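# no sequence on hand, only this structure:
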């Protein structure tokens, strides 16, 4: 048996799955694709998370697009974090190209242009279905993690939430939460101290400053109503295809705090609301986080710990999380260890540091008798990648240098007219794009403070009012001479003198 035949048998055995799967491309040996030696990923293990990595321009986004398309075709809803703004083309079929036809002939599968059901979401003022969440939904623990608070400050946040629960004060947006903290150390200081203990003014000041920092990144647009129901991420179109929800984040690249805040809240909400799925045949939802290093940029140790915990646990809810970034070292080791599918595009070795990073990256992949992984990582062409997945029993498949298939949809963004048409056809815009600002903690406490101030002014006015009675019924001080002249003793004396004079 020749080396090529042995390699083909090696690949076909390693990627022979009993259940349904997605074809990623064809395995390559010595720089040449072997038609029919298909590299696949089973639907059953797609909730084990994954990584798509590689240098700029090597094909990461196209690999993401291929996975999203094929998941949608299998009836699996997808959510994409689009930080570069180049994924909206999924809503239109690809125009085709001779090079694409040539690529697919090398892989051994036909190319068929298709469009897919797309919903455009927005976290900021960009057009799209608005995503929001209330402060109450975050809860004291998650909010404290995001703000990177100390243990004492976390306690104050917990007390603030407890006070709002006890007094039926809705915590909807950040101005509500700031108002409660200000009230705790201001007009309501005595009330808080008697019921919950003394609240430190210095600690609440620190918390308020961190909230303002979050607001400066645009968080006031995210916190509020109407809250987005994560069940709307799991919709199917009339043809049974999974809806691809694309979250436009092109204006948030320089605001990593807001991005990580949103991501953590989304994962936490999905984990708390999705039912346990167990060992299902396919995932309930798959999330792709492009430019994933932004989640971890400037993240505190507490926040990283929270993300790691949720990534570990959320797969039991049938949810797969896929990180897309330039280098696997962008992802913390604790998170990287949880990722089952790895699609590694080319890395470039321009410096000694780059070469060291490539060596570390190669160690993350199974040893192969057919590849020198270090060398392959730097010699892969555009649209080629090293691939390993988990088989249906959770075991890593053989490492395969893969010629990736091309996306069936457009590999470019929508025009303004196409995007406008897509937004007008949205089934969710009417549900979420109306701003709701109902009475909440801010307004209720404002009214309470106003009543207290009015009562205090009334009491002060009483204390300033004279106590002597005037002719109109009030009290006033009498002149001493008038008091003498009008007294009964004085009148009787005057009358007595007059009587004596008259008798004489």
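That came in fine, so what should we check first? Everything numeric in this text was worked out from a predicted model, so none of it was measured. Residues are numbered from 1 along each chain as shown.
# all contacts plus neighbour counts: C-alpha atoms, from now on.
Will do.
# so which elements touch the longest strand along the chain?
Counting residues, the longest strand found in the chain (DSSP state E) is strand 32-42. Applying 3 or more Cα pairs under 8 Å, 6 or more residues apart in numbering; DSSP states H and E, we find strand 32-42 packed against helix 3-14, strand 21-29, helix 98-107, strand 400-404.
# and those, which is most packed in?
strand 400-404 (a mean of 29; mean count of other Cα atoms under 10 Å).
# what's downstream of that one, the next helix or strand?
helix 416-424 (DSSP states H and E).
# may I see the buried residues of that next one?
Across helix 416-424, burial judged by 16 or more other Cα atoms under 10 Å covers 419, 422, 423.
# now the helices and strands packed on strand 32-42 as JSON lines including distance to residue 366?
Formatted as JSON lines, these follow (distance: least, Cα to Cα, whole Å):
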{"stretch": "helix 3-14", "distance to residue 366": "13"}
{"stretch": "strand 21-29", "distance to residue 366": "15"}
{"stretch": "helix 98-107", "distance to residue 366": "23"}
{"stretch": "strand 400-404", "distance to residue 366": "10"}
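# take a look at this one as well, against the first:
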């Protein structure tokens, strides 16, 4: 048996299954594309998570598009972040051309232009349906990542959440967070929390407040509030096809901590709200995290621990997660070890750091009898990748350098007019279009502070009245005890007694005059 025949037999044995699959492409050997050596990913293994990695311009985005298309066709909903805003074309059928026909022919397939059901979302509300979450849903750990707080400041943020929870103060938006912060640092609550929670210094409170204001000034404070996004809206189907939910972050891509953390909050909510599902024939949802390195950059340990926990446990809820980044080393080892499906595009080794990264990546692949892994990883073309996945028994497949299928939909964004029309016609867009301002911590604390101010004002008035009465009484007493008052008093007494006895004395004298003979 020739090397080629051995290779085809090995690939077919490793990737063949009678269960539903995602067809990725055909394997390459010595530069030849072998159509019958089909590389498949079992649909039921998609919730074992995966990694799509490779250098800039190697075709990672189109690989994500192919995966999303086939998942949708299989009835599996998909969530994807659209970093550059160029994935909306999935909603429209692609246009055939000579290059696509040649690629399809080499793979032994037929190019079939097709569009897929798409919902467009936005964090700013300018590029699709507004995605929001309440402050409480985010929690202190994720907010600390967004605000880039240190450990001390993160601890203060945790105090705010603990107090709000204990006092049943719903924190919905940034105004609520600012109000609670002010109430506990400089307001009436400062003395209240000292014993049970600890004091909050004005400098720490000021730093957190500046971070909040900065986020508001960037125009993305609208992501916090009501109506909060209902996570079940990601698990929808149209005509039996899974809906592809695209979060367009092209207008906030300069705020990586914001959008990467928001996507993690969606995952955390999925984990919290979805019931246990066990092993399914196909996942309930597949979640693609593009530019995954931004999620882990400068992340505190508590944040990384939360990611690891979600990735480890969410599989049992029927959700698969695929991280997309440039190098496998961008993902922490604790997370990388849980990614069973690997699609590695070309790696560049232009620097010593690149060479070290290449060596580390090679060590993560199973041994191959047909490839020198380090060589194949640096010689792959655009739209090609080195693949190993888990077969339906959970065993890693044979490593295969693969010529990937082209997408069936438009490889690029919709024209602006089509995009705007697509957004306006969406029921989901109308559902989240108008914000809601419920009674929350801001209003509740404002009422409490106003009531307390009224009580204090009334008490001060009563004190002032008592003081005034005392002052008036004191003035009267002082006046009576003054020398002038005493002199006036004596004169008054003399006048009174003179009036009473003076005339009587005169008449007596007259009577007495007769007695003594005068």
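Looks like it came in fine. What you are looking at is a predicted structure, and each value in this text was computed from that prediction instead of being measured.
# report the separation between residue 102 of structure 2 and residue 301 of structure 2.
49 Å (Cα to Cα, to the nearest Å).
# residue 407 of structure 2 reaches residue 69, doesn't it?
Yes - between residue 407 of structure 2 and residue 69 there is a contact under Cα atoms under 8 Å: 7.4 Å.
# between the two, point out the one with more neighbours.
Neighbours per residue (other Cα atoms under 10 Å) separate residue 407 of structure 2 from residue 69, with residue 69 holding more: 28 against 25.
# now that one: which helix or strand?
helix 60-73.
# in terms of secondary structure, what does that helix contact?
Helix 60-73 of structure 2 packs on strand 21-29, strand 50-53, strand 78-82, strand 241-242, going by 3+ Cα pairs under 8 Å, 6+ apart.
# give me the mean deviation of it from structure 1.
Taken over the aligned residues, the distance from helix 60-73 of structure 2 to structure 1 averages 0.5 Å (mean Cα distance after the TM-score superposition for structure 1).
# circling back: and of the buried residues of helix 416-424 of structure 1, the nearest to residue 216 of structure 1?
Of all these, residue 423 has the smallest distance to residue 216 of structure 1: 27.9 Å, by Cα to Cα.
# report the spatially nearest residue to the closest one, omitting neighbours in sequence.
Leaving aside its chain neighbours, residue 423 of structure 1 sits nearest to residue 128 (6.4 Å; criterion: Cα to Cα, 6 or more residues apart in numbering).
# ok, now residue 90 of structure 1?
The nearest residue in space to residue 90 of structure 1 (Cα to Cα, 6+ apart) is residue 409, at 5.1 Å.
# show me what contacts that neighbour?
Going by Cα atoms under 8 Å, 6 or more residues apart in numbering, residue 409 of structure 1 touches 69, 89, 90, 91, 92, 93, 94, 113, 114, 115, 116.
# could you redo the last one with a cut-off of 6 Å?
90, 92, 93, 94, 114, 115 (Cα atoms under 6 Å, 6 or more residues apart in numbering).
# distance check, the second one against residue 409 of structure 1.
Put plainly, it is residue 92 of structure 1. Residue 92 of structure 1 is 6 Å from residue 409 of structure 1, by Cα to Cα.
# who touches both of the two?
residue 115.
# give me the element residue 156 of structure 1 is part of.
Going by DSSP H and E, residue 156 of structure 1 is in helix 151-166.
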